[in-house]
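Engineer: From the sequence below, what's the structure:
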Amino acid sequence: MDDRPAAATAASDRLARGPAGDRLADYARMLRRAGAIADDAGERAFATVPRHRFLTRFRHQRWHEMPCDGPVPEEILDAVYGDNPLAFKIDEDSGQLVSATTRPSLLARILGALELSPGMRVLEIGAGIGYNAALIQAVTGAEVVSLDVQPDVIADAEEALRRCGVDGVVTVVGDGYDGHPARGPYDRILASCGIRGVPPAWVEQLAPGGFVLAPFAHGGAHPLVRFRLERGRLRATGVGPWTDFMLAGGALYQPFLGAHPARFAAGPFPEPTLSRQAVAPMTGEDYGDLWFFLAARSTRVTQAHVGGIDPADGTAALLAEDAASAAVVQSCGAVHATGPDAAALADDLADLCAAWSACGRPAIGDWSAPMTRRPLPDGPLLVPDGWSVPAQRGGRRAAS
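Structural biologist: Have a look, this model is predicted:
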């Protein structure tokens, strides 16, 4: 017996038709084997919502145009149904990336972290290409409200949803800071862009037992964090993985006293004047855990480039107070420092790495923080008031 919601079943069966049906099934199995998809509902969603039909043009190694009619070239299907983020919007004046799809394995983990059930109503902040909203709707069978401040983004998402026959997504042009109270309350609110704080309007629009899930600014990147009311106060809990989303604009990304420096706001810095091993080499997941720890312990942690070292190996940096010096720790465990305060910064960063090991290498999911309301020029935000790890959760990983 099929236990999917009736609306989701009909939509999914309709979406699955077409020449890419086998690709979709293989794609979903690939994500589940990799551990990104954790349940049958998620696998069904990825196996039935055709990612390629949400795109008309994208860049992966080069620009690709999606054919309006006829078969889709294998090269395009290879790119779309690999684990690839795909750029689809570039600023014509600057040539800078404006919008890109989320890597499918990360999107699958986000879908799982939403803990969706049939009938749940979801508000998505940041519409993208409409694909994520379609996946959510395939799981819940209920209305999904997808909101974006850019009218052209909403127009493109609307067209993609129509093209794919998705009926249960309502698209809205509006400022994400305000949410969308007209169709609330919501069981889940998902931000699909990096934010620096939670606006009070989102909390007010949550249904009882609901929560916000967002890529949250921390140390110059955006690990996934869940926000839930506990005894009348919003509390943040780390979820992971470590991510680096496009940034929200306006009031959702206001700076405030005590916030970490924006990513790459300082530098690039000259080549290191000293390098030394500070911690044992790490996996990517462990490196994200270390980075979260560093940012929880110091407001001077962000992302920075130092000349002569490969940023692909990590860009977690500790800056001097005047931002004239920087020390970077990479996944190989080495610390590289440069600038007038290089030696002192290298010592400080090595000490923080040692403290992470001594604490039992706490993971992102071990951290939580009460949220406090900050009055800010563009509107108040709820921001963390001191991250901590409960004693009973520390030390669950072996020290290096």
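
Engineer: From now on I want contacts and neighbour counts done on CA atoms only, so please keep to that.
Structural biologist: Fine.

Engineer: Residue 275 - how many residues pack around it?
Structural biologist: 17 (other Cα atoms under 10 Å).

Engineer: Check which element follows the strand or helix carrying it along the chain.
Structural biologist: For residue 275, the host element (DSSP states H and E) is strand 274-277. Tracing the chain C-terminally past strand 274-277 and defining elements by DSSP H and E, one meets helix 284-297 next.

Engineer: Second input sequence below; structure requested for side-by-side comparison:
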Amino acid sequence: MGRGGRTACGRARRSAPHVCTRPFPSPLGAHVTVTDGWRPRAAALVASLRGEGAVRSEAVGRAVAAVPRHAFIPGYYSGGTRIAADPAAPTAELLDLAYANRGIMTHLPGDAARTYSSASQPSVVTRMLDAADLQPGHRVLEIGSGTGYNAALVRHITGAPVVTVEASAVVADEARSALAATGTTGVTVHTGDGLAGRRDGGPYDRIAVTCGVAGIATAWLRQLAPGGVIVAPLALGGLHPLTRVTIDGGQPRAVLLASADFMAATGALYERAAPSPSASGTALPEPDPAAARTVAELDPHSSYIDLWLYLALHDGRTTCAGGAHAGCALTSPGEPPAAVYLRPDGTLLPSSGARRLADDVVRHAARWTALGRPALTAWHTRLAPSGDRLHVPTRWGIRPGRGW
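Structural biologist: Reported below is the predicted structural model:
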């Protein structure tokens, strides 16, 4: 699922909120209860997401207000320690976390799941649901079950069967338990490699991919119903912007929708994408403050991302730096390695020996400016086969009618 900031708050004393008398069937055959205390919090979250434009459809807003997000968080990390959660008797801390617009790390490779998993930031979830344009009756395939929360939202919107595939057996079991405990029927969780999709549940009107991928699996295209849509985070320049894929004239076509960052998929779905330093923990050289220069005046929340994606589409050295210089960077291997960091305000900070790399960024930025500073959403591409398992972007271009 999508990436988000890790919680830094401490343990909260277990509270005793009002308990709803409506039972939800437990996967163990007993019954659990879900507190009413979350409902005002969910309503406030929906209002906040609407205010920032992250919820546009009534159906998505109703789903977020109706599905208890905290019930899909069996545990989370705080201060480097995993805290087990009891959704049937949630602490104030769990409720605060669940109904804030932030991602929640639920698993790390060192715990029982042996992998990264998270509850995606709600604004990322809702933007993805809006982009999918879900309608009642749509059959949906989800790649990456995570906590099961997204599948529950989809089920609430469509009322149709949802098929979801999760690589981790531990995470898949937790998703099944949460879906059962909240009374969510019609969602089938499979454990396996999402690369193959799930042919026996198709064809699908929508395929939603909740992990960063290097391309679109050929199997997904085959399992897509006529007129269907795939929404997936495509690996570009160290980020995973949301991408909408449709079939046009018999060929898959992709358009960029919104900036986002997701956890990377495992196996062949990501093997063509180079891991970013921020994800791999690779140390990059320090910048030389004396060599700083300005390439453009940028807004940290809009044009900075637009230029970052322009660099990603036109220069394969673009990545996401980690550590103290997290953000857009271009790197070049060598002895010593070189890097140049693009800051959100448009300042360029080269490392020692990175003058040529910095000059390349300046030229790219000038070209972007000459084109009218096209936004991330201006770009589209055709997808072509790369072997028999993936379809990957070809040459990116500006969408017709975008005004550039």
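
Engineer: re earlier: which strands and helices lie in contact with the strand holding residue 275 of the first structure?
Structural biologist: Helices and strands touching strand 274-277 of the first structure, by 3 or more Cα pairs under 8 Å, 6 or more residues apart in numbering; DSSP states H and E, are strand 334-338.

Engineer: residue range for the strand it packs on in the second structure?
Structural biologist: The alignment of strand 334-338 of the first structure onto the second structure (TM-score structural alignment) spans residues 347-351.

Engineer: Looking for the alignment partner of residue 397 of the second structure in the first structure.
Structural biologist: In the first structure, residue 397 of the second structure lands on residue 388 (TM-score structural alignment).

Engineer: how near is its match to residue 10 of the first structure?
Structural biologist: 45 Å (Cα to Cα, to the nearest Å).

Engineer: Count the neighbours of the match of residue 397 of the second structure for me.
Structural biologist: Residue 388 of the first structure, neighbours per other Cα under 10 Å, totals 15.

Engineer: That one: what's it in contact with?
Structural biologist: 296, 367, 368, 369 (Cα atoms under 8 Å, 6 or more residues apart in numbering).

Engineer: Dump these to JSON lines, plus distance to residue 200 of the first structure and secondary structure.
Structural biologist: Output for the contacts of residue 388 of the first structure, formatted as JSON lines (distance: Cα to Cα, whole Å; DSSP: H, G, I helix; E, B strand; the rest coil):
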{"residue": "296", "distance to residue 200 of the first structure": "23", "secondary structure": "helix"}
{"residue": "367", "distance to residue 200 of the first structure": "22", "secondary structure": "coil"}
{"residue": "368", "distance to residue 200 of the first structure": "19", "secondary structure": "strand"}
{"residue": "369", "distance to residue 200 of the first structure": "17", "secondary structure": "strand"}
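
Engineer: ranges for the helices of the first structure?
Structural biologist: 6-16, 21-33, 40-48, 74-80, 104-113, 131-140, 151-163, 200-204, 284-297, 342-358 (DSSP state H).

Engineer: among the contacts of residue 388 of the first structure, which recur in the second structure?
Structural biologist: Contacts from the contacts of residue 388 of the first structure that recur in the second structure, judged by both residues aligned by TM-score structural alignment, their matches' Cα atoms under 8 Å, are 367, 368, 369.

Engineer: can you put those residues in TSV and add neighbour count and distance to residue 92 of the first structure?
Structural biologist: What follows is these, written out as TSV (neighbours: other Cα atoms under 10 Å; distance: Cα to Cα, whole Å):
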residue	neighbour count	distance to residue 92 of the first structure
367	22	41
368	22	41
369	19	41
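
Engineer: would you turn those into CSV with distance to residue 171 of the first structure?
Structural biologist: Shown next, in CSV, are these (distance: Cα to Cα, whole Å):
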residue, distance to residue 171 of the first structure
367, 34
368, 33
369, 33
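
Engineer: between these, which is nearest residue 178 of the first structure?
Structural biologist: Residue 178 of the first structure has its nearest neighbour among those in residue 369, at 23.4 Å by Cα to Cα.
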